[in-house]
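# sharing a sequence plus its predicted fold:
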Amino acid sequence: MTSTPEPRPARNAPWRTPARPSGPTNPDPSTPPEDVYLAIGRIVGAHGVRGEAKMEIYSQHPERIPQLRRVYFNDDPAPVRLLGARLHGGQALLRLEGVVDRDAAEALRGTLVRISGSQAKPLEEGEFYHYQLIGLAVFLEDGTPLGELSEIIESGEVDVYVVRRPDGGEDLFPALHDVVLEIDPVGNRVVVRPQVWEDEPPRQARVVRAARPRARGPRRADH
């Protein structure tokens, strides 16, 4: 039996970083995904008088939320038993162990709700969680160190990687395969090719140093 190679992404296809940071603090980029906690939403108030909590959904797969049986709050590693969950009006309504009335649910307002990486949907080829990229060393194609990937701006279909230089300045790179050539969280390495502008000689490139794009709101986490 013969096999055909997987198609390579188009040169201008975006790198996919479907998940927001895992919580109030980021783990080390080399941490395996199954060993981290991923944000799926934030509690925004109470629903009704029987203790249901309303959660703003970050997940790209909200249909998976009713299947969950445990969640985690903020940076607390202790699991919280999820007695039930349902989707309602673009939000998730959670029934949590020990939360029996409206006051108890309201007290959770602002709480970040997370799941363990082992509960998450596996990443596809070429996908990375945000925590796997933040803090990586960034190099040009010829090996010249450029700085550290300090932030990911979610500006629409294509994320923008912010690289902080040693002098404190910032360079911006769209997360496209012909600009970001390599991402290696285990090797602590990102390789970029600065964009070439039409008014410059061939093979001469410059790093984009421009005003930051305005983000269109948080991209939902994949789980």
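In hand now; what should we look at?
# from now on I want contacts and neighbour counts done on CA atoms only, so please keep to that.
Fine.
# find the residue closest to Arg50 in space, skipping its chain neighbours.
Take Arg50 and drop its neighbours on the chain: the residue closest to it by Cα to Cα, 6 or more residues apart in numbering is Asp101, 4.7 Å away.
# quick check: the one you found vs Glu56, distance?
Here the criterion is Cα to Cα, to the nearest Å. By it, Asp101 lies 19 Å from Glu56.
# more crowded one of those two?
In this view Asp101 and Glu56 are compared by other Cα atoms under 10 Å, and Glu56 has more residues nearby, 19 against 16.
# do you know how far that one is from Tyr72?
15 Å.
# same deal with Val186?
Going from Val186 to Tyr72 by Cα to Cα gives 26 Å.
# and Gly51, how many neighbours?
Using other Cα under 10 Å, the number of residues around Gly51 comes to 22.
# could you list every residue that touches the residue nearest to it when sequence neighbours are not counted?
Taking Cα to Cα, 6+ apart as the measure, Gly51 lies nearest to Asp101, with 3.9 Å between them; neighbours along the chain are not counted. When contacts are counted by Cα atoms under 8 Å, 6 or more residues apart in numbering, Asp101 touches Val49, Arg50, Gly51, Glu52.
# here's the one I want to compare it with:
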Amino acid sequence: MSQSVMGQAMVTTEDITVLGKVSTAFGIKGWVKVYSYTDPITNILDYERWLIKVGGEWRPYQVEDGQTQGKGLTAKLKGVSDRDMALALSQLEIGVPTSELPEPAENEHYWFQLEGLKVVNTHGQWLGRVKELFESGGGNLVMVVAACEGSLDRQERLLPYVDAIVLDVDLDKGEIQVEWDSDF
């Protein structure tokens, strides 16, 4: 388990949520282009400190400034003062301590909270576990349910993450109940 220092507290990788990545350098003064996983994308700029995974370790960076640039984002990080330093951060993940994330609204969940949950249909059949979620375009969210030990079969399923399909998410139980026939 990798640990890194942020202020005085030690941060374990389990306590970090990835919110995006540095794409590449932007200009010659140390700015970086940022690919944000947040919705809206500008939410990543709400965090004054980012953890960037450099050489397998999370290192803290102070965000001095950030702005939209075309359809993307750029940011200026304290201590990153030229293009070469910015290029050294290219394609590295940006995270924040999970404890700093805002509490989701009732009946809303972060994607990372759903990954690994057991998926059971209304007939009591265990379809598998949530492997990942992704947007399929047009704002449609898809849940990838992978077969695992104990599941009904070895089939991987793609389920639309919509109210008509996802009936209940119980984080305490580690389970999602869905309206989904096992033949699909």
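Great, that's in hand. Only a predicted model underlies this, so the values are computations on that prediction, with no experimental measurement involved.
# which one in the second structure is aligned with the residue nearest to Arg50 of the first structure?
Under the alignment (TM-score structural alignment), Asp101 of the first structure pairs with Asp82 in the second structure.
# mind jotting down where the strands sit in the second structure?
Along the second structure, the stretches classed as strands by DSSP state E are 3-6, 9-12, 16-26, 31-36, 49-54, 57-69, 72-77, 93-97, 118-121, 126-135, 141-146, 157-160, 166-170, 175-178.
# show me which positions of the longest one end up buried.
Think strand 57-69 of the second structure. For strand 57-69 of the second structure, the buried set under the neighbour-count rule, 16 or more other Cα atoms under 10 Å, comprises Trp58, Arg59, Pro60, Tyr61, Val63, Gly66.
# quickly name whichever of the residues you listed is closest to Asp39 of the second structure.
Nearest to Asp39 of the second structure, judged by Cα to Cα, of those is Gly66 at 16.0 Å.
# pretty sure the closest one contacts Leu45?
Yes. When contacts are counted by Cα atoms under 8 Å, Gly66 of the second structure is listed as touching Leu45 (6.2 Å).
# about what we covered before: which one of Val186 and Tyr72 of the first structure is surrounded by more residues?
Summary of the neighbour comparison: Val186 of the first structure and Tyr72, criterion other Cα under 10 Å, with Tyr72 having more neighbours (21 against 13).
# gap between the more buried one and Gln119 of the first structure?
When Cα to Cα is applied, the distance between Tyr72 of the first structure and Gln119 of the first structure equals 12 Å.
# same question for Arg64 of the first structure.
For Arg64 of the first structure, the distance to Gln119 of the first structure under the criterion Cα to Cα works out to 10 Å.
# before we move on, the earlier item: mind checking which of the strands of the second structure is nearest Leu87 of the second structure?
Nearest to Leu87 of the second structure, of all the strands of the second structure, is strand 16-26, at 5.0 Å by Cα to Cα.
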